[in-house]
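Participant: all I have is the shape, not the residue letters:
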């Protein structure tokens, strides 16, 4: 994502976050990001920046607000495509549903003034006139997505997540919407990426949680369940991890870019040990609001052929594959080798059911490389298999086996 300090901010967030209830598989393909494919990976972070709690002034007294250990936020599963939770915005708080996205840093919600397009009507909207703590920054924004676009103004107000209230948080207030979160009960997005908002001046919500002394550790973690199973509820844990939701030890890898949750892996193989691609290493970005696993077209095509999948659709950007639903239980695990360890993804996680069809979560994209390394985008199908820890303080990401109750 690129931010420009201009009177009108245009931000390209080509993203899956504008999630819809899919009626045709090609729409699923069109919702994955491309903006990470344009960038180049930066040097590995050897000395990560550690966030520290900031004190604030209250009259002549200086104090730091009490820090929480960890906070669990329950997330709703929308047909194994997107996961969302509730926040409260303003004073008094107005409850809204938002997606939490590690692939971007911007926070935005729909405004009560978003009345000009049909795509505004079904959403709950923030009434800025009802909040006593709102501040208008008088600068407009425009966000572009594959499924549509939205625009509005930057504002500042309090946002509460899991009982933690961030004061003076900058976010976008969308007044015009064309296709973003169409027919979905989601009213906005919380970005959990690295870049600052509002021309690079304002920290995102999670950084403010740490900076305002609300959390002890700059760490958050996701557990994503399966819609058709007896898994425990999906969770976003702020400030650390929830040991009840994973088994075994974490596999940690350092970040290889300073502006996104990107790491380097070794190769990818089937569970019979056959290396099918990326034998010379790959780069991967983890995105919590992307319902696909996107990789280089040639390798993904080869993988889907070995899985018995056939090409279903392509839209000039992504190639999407379908597989016989009766074969799911007999499919092999797909193993991502990271730091010499196997991260085995089962067919229950990488096969996604849509409208009576079974789709492979592995979608192909042409020209998917960064500095001669193959680039993968690991979305929610990957994160269903692995409890994922995002450690901002140490510049690393960790994976542990998700504790599914019904394997």
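Facilitator: On my side now, so go ahead. Worth saying up front: this structure is predicted, and the values here are computed from it rather than measured.
Participant: contacts and neighbour counts: CA atoms only from here.
Facilitator: Will do.
Participant: which residues sit against stretch 233-252?
Facilitator: Applying C-alpha atoms under 8 Å, 6 or more residues apart in numbering, the external contacts of stretch 233-252 come out as 68-77, 83, 215-225, 338-339, 341, 386-387, 389, 396-404.
Participant: and it, what's buried?
Facilitator: 233-242, 245-246, 250-252 (16 or more other C-alpha atoms under 10 Å).
Participant: which ones among those residues map onto helices?
Facilitator: Among those, no member falls in helices (DSSP state H).
Participant: tell me where the stretch 251-400 of the chain has helices.
Facilitator: 297-306, 347-350, 380-385 (DSSP state H, counting those that start in this stretch).
Participant: please compute how far stretch 356-375 lies from its chain's middle.
Facilitator: Computed by C-alpha atoms, centre = their mean, to the nearest Å, the chain-centroid distance of stretch 356-375 equals 17 Å.
Participant: quick one: end-to-end distance for that stretch.
Facilitator: 31 Å (C-alpha to C-alpha, to the nearest Å).
Participant: from residue 133, how far off is the nearest residue to residue 167 once chain neighbours are set aside?
Facilitator: Distance criterion C-alpha to C-alpha, 6 or more residues apart in numbering; nearest residue to residue 167, sequence neighbours excluded, is residue 158 at 4.4 Å. To residue 133, residue 158 is 7 Å away according to C-alpha to C-alpha.
Participant: out of these two, which sits in the more crowded spot?
Facilitator: residue 158 (21 against 16; other C-alpha atoms under 10 Å).
Participant: which SSE is that one in?
Facilitator: strand 149-161 (DSSP states H and E).
Participant: put this next to the first one:
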């Protein structure tokens, strides 16, 4: 999958005394971009969990990147695909504790092997807590183009390797977060310096336009919900008898079953390229219909400007469809994946739930230019639940 050509980098940290701790982001263009191979839709309990701790009882903002996820270790034998990454050096850490448990992960189009280890990590400039994480000792050549060095898993515990406690659970267990809630704001304006924020512990109302619609999680592994229908303009209905959908920031595009995506692409004038991707004549953009998703009895609409990725290279303008054909086999599939093309338009709040209620996902339209708290000032947080 081909994400927009951008990389989100750390810019500024607000004082620790603020009600919300923000790590602001700037946008850096990095070329064509890379697609994310870290997709695995099979039996759960084989996805890595790497933890980064925030401060107590306060939502925390951390930088985002929508590239392939890799976590190389200095114990790797140096190869061409690790030359491009910073590697974890356990000898440089006084708090490192070896665990030694081996693990192996097979993703949709790549795989890696490694060992579990323990250390104290720092997130957002706040002193760390002890976490168990995975060091990649060997990984396939597919990761050569990856621009990130590690991942932060935010799925459910059933997906964790070797029963390792996921980072969100660790933060709640140690009283650093009141609730197992996090939210994503992805700024998809290519001209904006602000790239987006991950909020741990709640959500920031400045990021979205109320109301927020909550949809129950149907399978607490990936963030899976039920989608009632998909409409393309007024002439085509997909997912006519309801279907499963997953909200996933690690997937750049919106994916769906091949036959349904083919019908969608035909309706918007897309022509096939590679790996289930489609291009659209840029001249068609003003005429393209909206694509709408019915979730929780509310329609979430995407305009052509929101679901078409426009790429300019050496004076040439290309328009890539934000929809990709992908057949996810049973038992996990068939399903749709609502990736960054959708989550750039709608802020998502991921709520693991508690004794009073089950897991759910909240969705609200993202603000184009969200309000900012003053440099030294306080901001209000909204914790769902």
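Facilitator: That came through, no problem. Being a predicted model, the structure only gives us computed values, none of them experimental.
Participant: what residues in structure 2 pair up with the strand holding residue 158 of structure 1?
Facilitator: Counting by TM-score structural alignment, strand 149-161 of structure 1 pairs with residues 111-123 of structure 2.
Participant: now, the most widely separated pair of the buried residues of stretch 233-252 of structure 1?
Facilitator: 233 and 252 (24.6 Å; C-alpha to C-alpha).
Participant: enumerate every residue touching residue 354 of structure 1.
Facilitator: Contacts of residue 354 of structure 1 by C-alpha under 8 Å, 6+ apart are 22, 25.
Participant: take the contacts of stretch 233-252 of structure 1 and keep only those in strands.
Facilitator: 71-77, 83, 219-223, 338, 341, 386-387, 389, 396-402 (DSSP state E).
Participant: list buried residues within these.
Facilitator: Buried among those by 16+ other C-alpha under 10 Å: 71-77, 83, 219-223, 338, 386-387, 389, 396-402.
Participant: reformat the helices of the stretch 251-400 of structure 1 as a markdown table; add distance to residue 143 of structure 1 and mean neighbour count.
Facilitator: Converted to a markdown table, those look like this (distance: least, C-alpha to C-alpha, whole Å; neighbours: other C-alpha atoms under 10 Å):
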| stretch | distance to residue 143 of structure 1 | mean neighbour count |
| --- | --- | --- |
| helix 297-306 | 28 | 18 |
| helix 347-350 | 30 | 20 |
| helix 380-385 | 22 | 27 |
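Participant: can you say which of those helices is nearest to residue 129 of structure 1?
Facilitator: Going by C-alpha to C-alpha, the one of the helices of the stretch 251-400 of structure 1 nearest residue 129 of structure 1 is helix 380-385, 36.4 Å.
Participant: related to what we said a few turns ago, and the strand holding residue 158 of structure 1, what other elements does it pack with?
Facilitator: The elements that strand 149-161 of structure 1 packs onto, with contact taken as 3 or more C-alpha pairs under 8 Å, 6 or more residues apart in numbering; DSSP states H and E, are strand 82-89, strand 135-144, strand 164-178.
Participant: could you report the neighbour count for the counterpart of residue 210 of structure 1 in structure 2?
Facilitator: By TM-score structural alignment, residue 210 of structure 1 lines up with residue 172 in structure 2. Residue 172 of structure 2 sits with 17 neighbouring residues when counted by other C-alpha under 10 Å.
Participant: if I pick residue 172 of structure 2, what's in contact with it?
Facilitator: Residue 172 of structure 2 touches 178, 179, 180, counting by C-alpha under 8 Å, 6+ apart.
Participant: one more time with 10 Å, if that's ok
Facilitator: 56, 57, 178, 179, 180, 181, 201 (C-alpha atoms under 10 Å, 6 or more residues apart in numbering).
Participant: please apply the same query to residue 205 of structure 1.
Facilitator: Going by C-alpha under 10 Å, 6+ apart, residue 205 of structure 1 touches 105-107, 159-161, 166-171, 190-193, 196, 211.
Participant: touching, residue 335 of structure 1 and residue 342? I think so.
Facilitator: Yes: using C-alpha atoms under 10 Å, residue 335 of structure 1 is in contact with residue 342, at 5.8 Å.
Participant: what touches both of these two?
Facilitator: Contact with both residue 335 of structure 1 and residue 342 is made by residues 267, 268, 269, 271, according to C-alpha under 10 Å, 6+ apart.
Participant: pretty sure the last one sits against residue 347.
Facilitator: Right, the one you point to is residue 271 of structure 1. No: using C-alpha under 10 Å, residue 271 of structure 1 makes no contact with residue 347, being 11.6 Å away.
Participant: need the overlap of contacts for those two.
Facilitator: With C-alpha under 10 Å, 6+ apart, residue 271 of structure 1 and residue 347 have common neighbours 332, 333, 334.
Participant: how about residue 186 of structure 2, what's its match in structure 1?
Facilitator: Match for residue 186 of structure 2 (TM-score structural alignment): residue 224.
Participant: would you mind measuring from that match to residue 379 of structure 1?
Facilitator: From residue 224 of structure 1 to residue 379 of structure 1 the distance is 11 Å (C-alpha to C-alpha).
Participant: quick one, what contacts the counterpart of residue 140 of structure 1 in structure 2?
Facilitator: Aligning on TM-score structural alignment places residue 140 of structure 1 opposite residue 102 in structure 2. Contact analysis of residue 102 of structure 2 by C-alpha under 10 Å, 6+ apart lists 113, 114, 115, 116, 117, 134, 135, 136, 137, 161, 162.
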